[in-house]
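Undergrad: give me a 3D structure for the following:
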Amino acid sequence: TDPSMHYVTLRFVSQRQETARLPPGPTPLPILGNILQFSGKEVFKTFVKKYGSVYTVYMGMERIVVLCGYDTVKSALIEHGDVFGARGHLPMIHKLSSGGVAGSNGERWKQLRRFSLTTLRNFGMGKRSIEERIQEEAHFLTEEFRKTNGQPVDPTYYFSKAVSNVISSVVFGNRFEYEDKEYLRLLNLLNQLFRDFSSVWAQVGNANDHLFIMERLPGPYKAFSKAIDEILKFIAEKVKLHQESLDPNSPRDFIDCFLVKMEQEKSNPDTEFHMTAIMNTTFDMFFAGTETVSTTLRYGLMILLKHPDVEERIHQEIDQVIGRNRAPCIEDRSRMPYTDAAIHEIQRFIDLAPLGVPHKVTQDIEFKDYVIPKDTTIYTLLSSVLQDPTLCKYPHEFNPGHFLDSEGKFCKNDAYMPFSSGKRICVGEGLARMELFLFLTTILQNFTLRSPVDTGKLDLTPEISGFGNFPRPYQLSFVPR
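TA: Now for the predicted structure:
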């Protein structure tokens, strides 16, 4: 027999065997993969019913293994965290965060993550803590709501301005006035990026590894790319100003700390602290630190409009623990189990990032009776954890009782995984949870929420659902208490 034919046969058999040991999944089309099936609602849940808690899909020619349910996701991210701990490559993710902490791997990721966590922690213990910055911003926000005189408003940009000012204070060293035109333009770009990233065309972009083609065609991707460039330009100007006024002995903010680190490592040819890294890491923190929390607050108040009984119980707890004469502080959280449970349930219910951010496996791994080849992109379907019926009695209903025991005390629930889990858990989890508690309690300490329309007409299903879930537009009134 011809040796070359024997080699081809062995290679073909090997490929068939690899495919045979992959988790099952829908049959992909050439080039497109399963992309056409992703436009339907509940598509991932439909696949779970058909193929089980581990299945394979294709975004274009990119192979993706999807993990569903708490036990499966926990097994991957906690029990096999070293193998599942890398960031998966998807073109749109790469465009959004190619050299920062969110999109990197290996030594770059380790060093940038360690630096970011340490710097945030140090600011939390500095002369002016992060808690104080949030309290200050919550005060400015309530004053803005007071100016509405109880008239209905769309809360979108109120929350974007306030939440973004917290991360701006930490990263850039200053907050912005709410009417600052440059700031409002920046927030509009951030909001549009977050929405675009969940659109159908973004899914097409993730199926196409040749984004330079899309970038040259008219349409949404070109606008998406331009928005990123505009934000990076804004950051570059801020970095330049910091370089000109830097005092290495007294860093004012995250950018100063990064510049000091760059100087310390300038003689290291393998350093991960350089201009590209400071730009991309600052972008990561500014982008993630604005839209995630502000969208959660916006969605949360809409839920409270639909559940006035929950709002009333939070009001009662605020009056009992905090009163009306001082600002809420983070220490209050441990004495406010119902409010804490309601905030956890808001995050669980809205399912802000249903797909999580992609991971990949760093080596071949036998997992749940299948073999997942090295470098395969992994989706940990966070919505399947947040709505796991074995952990939540009413997975599709809003019920703070999911986080309360029989005596009304706060209790942890393993279904709570909005920040993912394991090695890649969100760097800003602590900051985000602090913001949600302080903003929400400050608002409800001062106001009662009212809807200008029958609350029965408020639809809590997302307006857009892709990589992120977005609430439908609505208005509400802030009535002083």
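Undergrad: going forward, measure contacts between C-alpha atoms and count neighbours the same way
TA: Will do.
Undergrad: so what's the gap between stretch 300-320 and the chain middle?
TA: Stretch 300-320 sits 25 Å away from the centroid of its parent chain (CA atoms, centre = their mean, to the nearest Å).
Undergrad: with stretch 437-452 instead?
TA: The answer for stretch 437-452 is 23 Å, by CA atoms, centre = their mean.
Undergrad: would you do the same for the sequence below? I want to compare the two.
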Amino acid sequence: MASSSSSTFSSSLLKWMDIQVLLVSTIVFLLLADIMRRRRPKTFPPGPLCWPVIGNTVTIDFKKAHLELCRLAEQYGNIYSLKMSSSWSVVLNGYKMVREALVTQGDTMADRPESALSMEVSNHLGVVTSNGYLWRQQRKFALFTLKYFGVGKKSLESAILDEFTHLSRDIEELDGKPFNPHLPTNYAVANIICSLVFGHRFEFTDKKFQTLMAMFDKTIELEASIWAQLYDAFPMVMKRLPGPHQTVRNIYDHVKVFLREEIEQHKKDWEPSEPRDYIDCYLNEIEKSKENAAAGFTEDNLIMCSLDLFVAGSETTSTTLRWSFLYMAKYPEVQEKVQAEIDRVIGQSRLPTMADRADMPYTDAVIHEIQRIGNIAPLGLPRYTTKDVQLGDYLIPKGTEIIANLTSVMFDKEEWETPHTFNPGHFLNKEGKFVKNPAFIPFSAGKRVCLGESLAKMELFLFFTSFLQRYTFSMPAGVKPVMDFRFGITLAPQPYEICATPRHL
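TA: Model prediction:
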């Protein structure tokens, strides 16, 4: 009996050991397979050690990713490679390398990679993450329609200045007391794109509008976080786990509901012969393009395109303005020179116009320098090689994600006299006239350059000049400007309070 029990125990033990050996062998095999799969291709540039399974995902501090990528450039050169998700990425640094890729080789890098999270949100639609023929048609239509409704023209100036007037009334009531400019500035700038896309503005007190803006602000931060990277690396797992990545999905679901409501409202009183805004024009295009399904003119795409325009047309400009208030408070001597130029060219009896910019080289230089050192889009948005391409000494194969580190361009020591110092002289010649610097590419470059660039330039000049015409910015008593940033798709200042004291001349 004892012999039988002993035999059964031995048999069970052997089976358990066999299972353990099988499990260990399977794990080792999978790790080795992953290591082989993740080996850096022979033609690839060098880069940091790529760990099994996780690659470089958790070796980068995503709270300051742009600085981490600049640090790696010091070690590996202006072109190196990382394994950030399920595929390899090549990171480009410095003006010459970035220009070579995005402009000279731009035809091979006009597409966006298909990250799991962005595809979950966009489903290959919109004007930001779509590719190919559909993207070209949507971008062409968006540029034409925005221009039709005044972008880049004098007719839009009054809408921007009216929005400043709404904002300034709220600031005036504070009588120089400290306030956080984040949300008020967001509301004013966002209302410009609302007027173009929806055909109307929102009151700053509108609860639905406030919620929408808060959602956008949150997702801009989360989409560049480690959570988004983990989602892209392990989508099947992360999709089922709780965390901030789920917040991004929920936010976009809410935003899409809001946009669909706007579209349905438009359809109730839509007159094809008299389009009022982007949505009306798009509804017209849906009817015209029924025979051309590949162009992608559908209501689902209208939702995504509207969302893309809303983000592209508001976030970067409002963030730049918030940096501008901080820099004016930090450098009061610069603020005084801007105000002196405003008083000399425009005076106090009227609001500025875009025609004034040619006569205001110092103000123009200050705005550009704020954009440069504020570094609003630190990494831009990734590109994707559509065929094998030679970059530097390396052959980058088709299907490789390209990250153009715009931070390395904006602070390139070969292109800027004092790259880490706030210096409007970067954009002025010896005679004090404004000069362009080719390394100034805050809106990226090439075929995927930000389609909201013209609108942003108008808004920045008119808002900034109007603010400095009417107010002097300073920190609250006893408080020094803190130039710390909050990393996201855009690089925003940490929350702060500032005083806007009315100028009485």
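Undergrad: give me the TM-score for this pair.
TA: The TM-score (TM-score structural alignment, normalised by the length of the first structure) is 0.93; 464 aligned residues with a CA RMSD of 2.0 Å.
Undergrad: that's a strand at E136 of the first structure, yeah?
TA: No: counting by DSSP: H, G, I helix; E, B strand; the rest coil, E136 of the first structure falls outside a strand, being helix.
Undergrad: what's it aligned with over in the second structure?
TA: Aligned by TM-score structural alignment, E136 of the first structure pairs with D162 of the second structure.
Undergrad: for S116 of the first structure, same thing?
TA: Alignment note (TM-score structural alignment): S116 of the first structure maps to A142 of the second structure.
Undergrad: which ones are touching that match?
TA: Neighbouring residues of A142 of the second structure by CA atoms under 8 Å, 6 or more residues apart in numbering: Y278.
Undergrad: check Y51 of the first structure too.
TA: Applying CA under 8 Å, 6+ apart, we find Y51 of the first structure in contact with 24-25.
Undergrad: could you do the one 10 residues further on as well?
TA: The neighbourhood of M61 of the first structure, defined by CA under 8 Å, 6+ apart, consists of 30-33, 207.
Undergrad: overlap between these and the second structure?
TA: Among these, the contacts conserved in the second structure (both residues aligned by TM-score structural alignment, their matches' CA atoms under 8 Å) are A207.
Undergrad: could you redo the contacts of M61 of the first structure as CSV and give each row secondary structure?
TA: Formatted as CSV, those follow (three-state DSSP):
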residue, secondary structure
P30, coil
I31, coil
L32, coil
G33, strand
A207, coil
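Undergrad: quick check: the two most widely separated of the contacts of M61 of the first structure?
TA: Greatest spatial distance in the contacts of M61 of the first structure: P30 and A207, 11.9 Å, computed using CA to CA.
Undergrad: quick one: which of those two has more around it?
TA: The residue with more neighbours, out of P30 of the first structure and A207, is A207; 24 against 10, by other CA atoms under 10 Å.
Undergrad: aligned partner of that one in the second structure?
TA: Aligning on TM-score structural alignment places A207 of the first structure opposite A233 in the second structure.
Undergrad: my read: that match touches M84, true?
TA: Yes: here A233 of the second structure reaches M84: they are 7.3 Å apart, a contact under CA atoms under 8 Å.
Undergrad: residues making contact with stretch 280-296 of the second structure?
TA: If you take CA under 8 Å, 6+ apart as the criterion, stretch 280-296 of the second structure is touched by 125, 133-135, 137-138, 145, 266, 270-272, 275, 297-299, 302.
Undergrad: hmm, which of these are the buried ones?
TA: Neighbour counting with 16 or more other CA atoms under 10 Å marks 125, 134-135, 137-138, 145, 266, 270, 275, 297-298, 302 as buried within those.
Undergrad: among those residues, name the ones in helices.
TA: With helices defined by DSSP state H, the entries of those inside them are 134-135, 137-138, 145, 266, 302.
Undergrad: and the gap between the closest residue to M109 of the second structure other than its chain neighbours and R37 of the second structure?
TA: Nearest residue to M109 of the second structure, sequence neighbours excluded (CA to CA, 6 or more residues apart in numbering): T385, at 4.9 Å. In this view, T385 of the second structure and R37 of the second structure are 20 Å apart by CA to CA, to the nearest Å.
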